[in-house]
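J.: my questions concern the predicted model and sequence given below.
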Amino acid sequence: MEPAQLTAALMSTINTTRIILQYMQHQDLQNQARRRRQRWRRQSGHESDEDMDTDFSKSTGHRNLAILVAMGQVPDVERRVWARETSTDWWDRIVLQVWDDSQWLQNFRMRKGTFMELCDLLSPALKRQNTRMRAALTVEKRVAIALWKLATPDSYQLVGNQFGVGKSTVGAAVIQVANAITQVLLRKLVTLGNVQAIVDGFAAMGFPNCGGAIDGTHIPILVPEHQGTEYINRKGYFSMVLQALVDHKGRFTNINVGWPGRVHDARIFRNTTLFKGLQQGTYFPDQKITVGDVEMPIVILGDPAYPLMPWLMKPYTGSLDRSQELFNYRLSKCRMVVECAFARLKARWRSLLTRLDISQTNIPIVITACCVLHNLCESKGEMFMAGWEAEANRLASDYAQPDTRAIRTAQQGALRIREALKTSFMTGQGAMV
């Protein structure tokens, strides 16, 4: 053994011996005091010799165990799971075995069949191994905890009590499931899909050659750790913006999440891949129609906060004549699908209506996961239950959506397309209302 190693070993032995001697001296003093108390109690008729001997043997046993620990010779005893045991009967015996589809829909926002299909899709990303310290939650239970938390404004503690787990487990489940949904399902479910079906759907609603409607909505959040003032919107609360393009059925086809609430919708839009694709003519197929004497590509519809572009139609503002009012009516009727989509999204996943109590870096992931779940529910035909909207409106009243300043940016070609559409609607040559 090297001299340095020998010195270290000797010092370790000396330190261990000193600790043991100090502990034994402390225990001896305690035992002496205990004997005096017990002798007095016995003489007074309060305690027997047998009680005193039992207490003494216990204290000696504890001392011997402490000495073994100090010497690094821990006895081989059975290790027990350290986590607090809680009841899971409600989940195992009631929810999984007794609840019908209406109860699943009310509490998890989807029927049991859809829930199990979701779990199968997420299983490769969520499956965990048991350890010697604790048994891993099943994929089904982890997904159920996350959906329950997203669907309610309940605290982590309340959700944990419901499922028989700790509140930290609830928080971990929400982030794990949201990450898995984003990684596995985002590109599959939030996608453009059949463009011709979308165009036909909007045409039936009154607007020709339309590929979607765009808008932004503010999600309340806690005070951010950094750059807090950037997140204060025009209504005075902290928020993060979700900007989305939806199809004629109110399903998200493109989303952008994470911009601070103070940022204008037009600025967010100009910094998205959606804007670049539309500007370059690569997002939609090159499918043009002729309106009057003007060629019109596939367009999207926005409110006055967006720029008027050849591929983005927005309403007229100011004093309007009859033809402009008719144009605005047609556009508004079709653009309502995005507002309805946001309303259904938040009514299903009510955690988006109150301040999201998660870290700033995880908020976009959770919002994205809710959008994916919205599309899943819509594509599976999951019922939107009576009462959800009223409850959502009650919760949303504390965080009203801020008004967005209108902008007057317009390209000359876009003005010509809008004028041609206005004329065609007025003369009855456009799509019927």
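T.: Nice, I can see it. Numbers count the residues shown, from 1 in each chain.

J.: switch to C-alpha atoms for all contacts and neighbour counts from now on
T.: OK.

J.: tell me the spacing between the residue nearest to Lys127 when sequence neighbours are not counted and Gln129.
T.: Closest residue to Lys127 apart from its sequence neighbours, by C-alpha to C-alpha, 6 or more residues apart in numbering: Val139 at 6.0 Å. According to C-alpha to C-alpha, to the nearest Å, Val139 stands 11 Å off from Gln129.

J.: name the residue in the two with the higher neighbour count.
T.: When neighbours are counted by other C-alpha atoms under 10 Å, Val139 comes out ahead of the other of Val139 and Gln129, with 20 against 9.

J.: the more buried one is in contact with Glu117, isn't it?
T.: No. Between Val139 and Glu117 there is no contact under C-alpha atoms under 8 Å: 11.7 Å.

J.: pull the residues that contact stretch 223-243.
T.: If you take C-alpha atoms under 8 Å, 6 or more residues apart in numbering as the criterion, stretch 223-243 is touched by 214-222, 255-263, 265, 268-269, 360, 367, 399-403.

J.: closest to the centroid, which residue in the protein?
T.: Val366 (2.3 Å; C-alpha atoms, centre = their mean).

J.: element containing that one?
T.: If you go by DSSP states H and E, Val366 is part of helix 363-379.

J.: check which element follows that helix along the chain.
T.: Sequence order places helix 388-396 as the next helix or strand after helix 363-379, per DSSP H and E.

J.: and the following helix or strand past that next one, what does it pack against?
T.: Next helix or strand after helix 388-396 toward the C-terminus (DSSP H and E): helix 412-427. In terms of contacts (3 or more C-alpha pairs under 8 Å, 6 or more residues apart in numbering; DSSP states H and E), helix 412-427 is packed against strand 289-291, strand 294-296, strand 312-313, helix 322-348.

J.: rerun that using 7 Å as the cut-off
T.: Applying 3 or more C-alpha pairs under 7 Å, 6 or more residues apart in numbering; DSSP states H and E, one finds that helix 412-427 makes contact with strand 294-296, helix 322-348.

J.: could you check the angle helix 388-396 makes with the last one?
T.: Here the directions of helix 322-348 and helix 388-396 differ by 90 degrees (axes from the mean of the first three to the mean of the last three C-alpha atoms, to 10 degrees).

J.: let's bring in a second model and compare:
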Amino acid sequence: MEILLNLTLDEICEQRKDRFSLNLRKRRLLKSKRKMFRYKCLSLKRKIPKNESFIKTIKSFPEDIFYSHFRMNWATFKALEKALTPHWVSARLGRDGHSLENCLYMTLWKLCNSRVTFRQLSDRFNIAKGTSHRVFNKTIQAICNLKSEIEWPSVDRQQEVMTNFENSRESPFPFVIGCLDGTHFNIPTPGVDAISYYDRKGNHSVSMQAICDSQYRFLDVFIGYPGSCHDANVWTNSPIFQAIISGELQLAPSAVILGDSAYPISQFLMIPHRDNGHLSREQKTFNARLNSTRVFIEQAFGIFKKKFKILNYIEASSIKATSNVIFACAILHNFIINRGGYFEHVNDTITHADMETNNEIGGIQDAPIRRVDSDDINGIDRRNYFTTLFSS
């Protein structure tokens, strides 16, 4: 009986082995057929003609032609490529194995030209449309790693910034370490909470708050708030405001930041007297000196938007992606200035269409009603001191 049972078990095992071998051969045959099918599909895939000569001719561009395409000179481009190298992970295999240099060409081209689609980008640089999208996002992320280009100055450096502001005007506002303002960037209608991004001009937008020095360099940026938010609310919720009032961020003695009437006055933030039609001569003199210095931030925004045309209308997959594009442009803006890059003349760059101000028709937009606290009172006293000083 035991012998018969053993024989039966052996037969069952042999049958299972045969079935397993048969199934294995079938799976291998099926895998081979699928591989051949994919190969045939790839060999029959339509090849779309693209521009193969543009990227090959870039290196032969003269300085001015290269600048007109990529908004920076050759030396700045090479410095940018070198700075990004530690943050760049190159794919040696696969469809995205493009060099950092070529990826920079593609990304800068899209940033510096208005409403460039990924289809147009892929055609100009002879790559697939999906690849152009991945390359652009990858390069933007790499540029965002250079956030040290936007740096708030130390107390010693603030003294130098004050001196530069004073030397920039015949009648400067004293003790200025930065000029503050906000600007908006139009975006497509968001899929979530679209009403919050509907600004006073009837567009959907995100805002950027910035502080700049007399060289149009951004000292601080705060990006991503919905376009419907008032500038005063953006300011009081910004990290730099919280850092100043908490004492985490030190300001030089007597240092002030200049803003417009949309912002709340404080010891370190000077704004003009509200023009109600009855300003005294001393108040008008104060406003004139403040506004003549505060215009640096308006000019910085004008240069910023003129250089990076993508900022006129940013089409991105999410608000975070939009903020990354704006932040990358701000980093590049500072990178160019820090490396001695040249701009067009400011007078040619600033136009009413380019300059984003808080001015409504004939005046400053109304600030939200706030309670008056001790910091406001100290700010008012300090503004009155400056008003008297300028008239003496």
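T.: Cool, got the structure. These numbers were taken from a predicted model, which means no experiment stands behind them.

J.: how about the strands of structure 2, start to end?
T.: Counting by DSSP state E, structure 2 has strands at residues 176-186, 205-212, 218-226, 256-258, 269-270, 359-360, 363-364.

J.: residue in structure 2 paired with His248 of structure 1?
T.: Aligned counterpart of His248 of structure 1 in structure 2: Ser214 (TM-score structural alignment).

J.: would you mind measuring from its match to Lys26 of structure 2?
T.: Using C-alpha to C-alpha, one gets 75 Å for the distance from Ser214 of structure 2 to Lys26 of structure 2.

J.: same question, Ala252 of structure 2
T.: 79 Å.

J.: neighbour count winner among these two?
T.: For Ala252 of structure 2 and Lys26, the more surrounded residue by other C-alpha under 10 Å is Ala252, and the numbers stand at 17 against 12.

J.: how about the more buried one, what does it touch?
T.: 155, 158 (C-alpha atoms under 7 Å, 6 or more residues apart in numbering).

J.: ok, it to Arg274 of structure 2 distance?
T.: Ala252 of structure 2 is 27 Å from Arg274 of structure 2, by C-alpha to C-alpha.

J.: for Asn51 of structure 2, same thing?
T.: Relative to Arg274 of structure 2, Asn51 of structure 2 is positioned 57 Å away (C-alpha to C-alpha).

J.: tell me what angle the helix holding Val366 of structure 1 forms with helix 322-348.
T.: Angle of helix 363-379 of structure 1 versus helix 322-348, following the same axes, to 10 degrees, is 100 degrees.

J.: give the aligned range of helix 363-379 of structure 1 in structure 2.
T.: The alignment of helix 363-379 of structure 1 onto structure 2 (TM-score structural alignment) covers residues 322-338.

J.: superposed on structure 1, where does that stretch end up, distance-wise?
T.: With mean C-alpha distance after the TM-score superposition for structure 1, stretch 322-338 of structure 2 departs from structure 1 by a mean of 0.9 Å once superposed.

J.: distance from the chain centre to that stretch, please.
T.: Stretch 322-338 of structure 2 has its C-alpha centroid displaced from the chain centroid by 5 Å (C-alpha atoms, centre = their mean, to the nearest Å).

J.: now do stretch 217-237 of structure 2
T.: In terms of C-alpha atoms, centre = their mean, the centre of stretch 217-237 of structure 2 is set 13 Å apart from its chain centre.

J.: the aligned partner of Trp90 of structure 1 in structure 2: how many residues sit nearby?
T.: In structure 2, Trp90 of structure 1 lines up with Ser53, judged by TM-score structural alignment. Residues lying near Ser53 of structure 2 (other C-alpha under 10 Å) number 11.

J.: and Asp156 of structure 2, by the same measure?
T.: Based on other C-alpha under 10 Å, the number of other residues close to Asp156 of structure 2 is 10.

J.: which residue is the nearest non-sequential neighbour of it?
T.: Per C-alpha to C-alpha, 6+ apart, closest to Asp156 of structure 2 is Ala252, 7.6 Å.

J.: Ser122 of structure 2 reaches Ala128, doesn't it?
T.: Yes. Using C-alpha atoms under 7 Å, Ser122 of structure 2 is in contact with Ala128, at 5.6 Å.

J.: which parts of stretch 373-385 of structure 1 are buried?
T.: 373-378, 384 (16 or more other C-alpha atoms under 10 Å).

J.: that should have said stretch 283-303 of structure 1, apologies.
T.: Within stretch 283-303 of structure 1, the residues that count as buried by 16+ other C-alpha under 10 Å are 283, 291, 296-303.

J.: with stretch 402-409 of structure 1 instead?
T.: By 16+ other C-alpha under 10 Å, the buried positions in stretch 402-409 of structure 1 come out as Thr404.

J.: residues in contact with it?
T.: 233-235, 304-308.

J.: repeat that for 10 Å
T.: With contact meaning C-alpha atoms under 10 Å, 6 or more residues apart in numbering, stretch 402-409 of structure 1 is reached by 216-218, 233-237, 261-266, 303-309, 317.

J.: what's the answer for stretch 95-111 of structure 1, then?
T.: 89-93, 112-116, 140-141, 143-152, 347-349, 373-374, 376-378, 380-385, 388.

J.: about what we covered before: so which of the buried residues of stretch 373-385 of structure 1 is the closest to Thr191 of structure 1?
T.: Closest approach between those and Thr191 of structure 1, by C-alpha to C-alpha: Asn375, at 9.8 Å.

J.: what sits closest to that closest one if chain neighbours are left out?
T.: Asn375 of structure 1 sits nearest to Arg251 (C-alpha to C-alpha, 6+ apart), 5.6 Å away.

J.: now do the one you found against Glu378 of structure 1, distance only.
T.: From Arg251 of structure 1 across to Glu378 of structure 1, the span is 7 Å (C-alpha to C-alpha).
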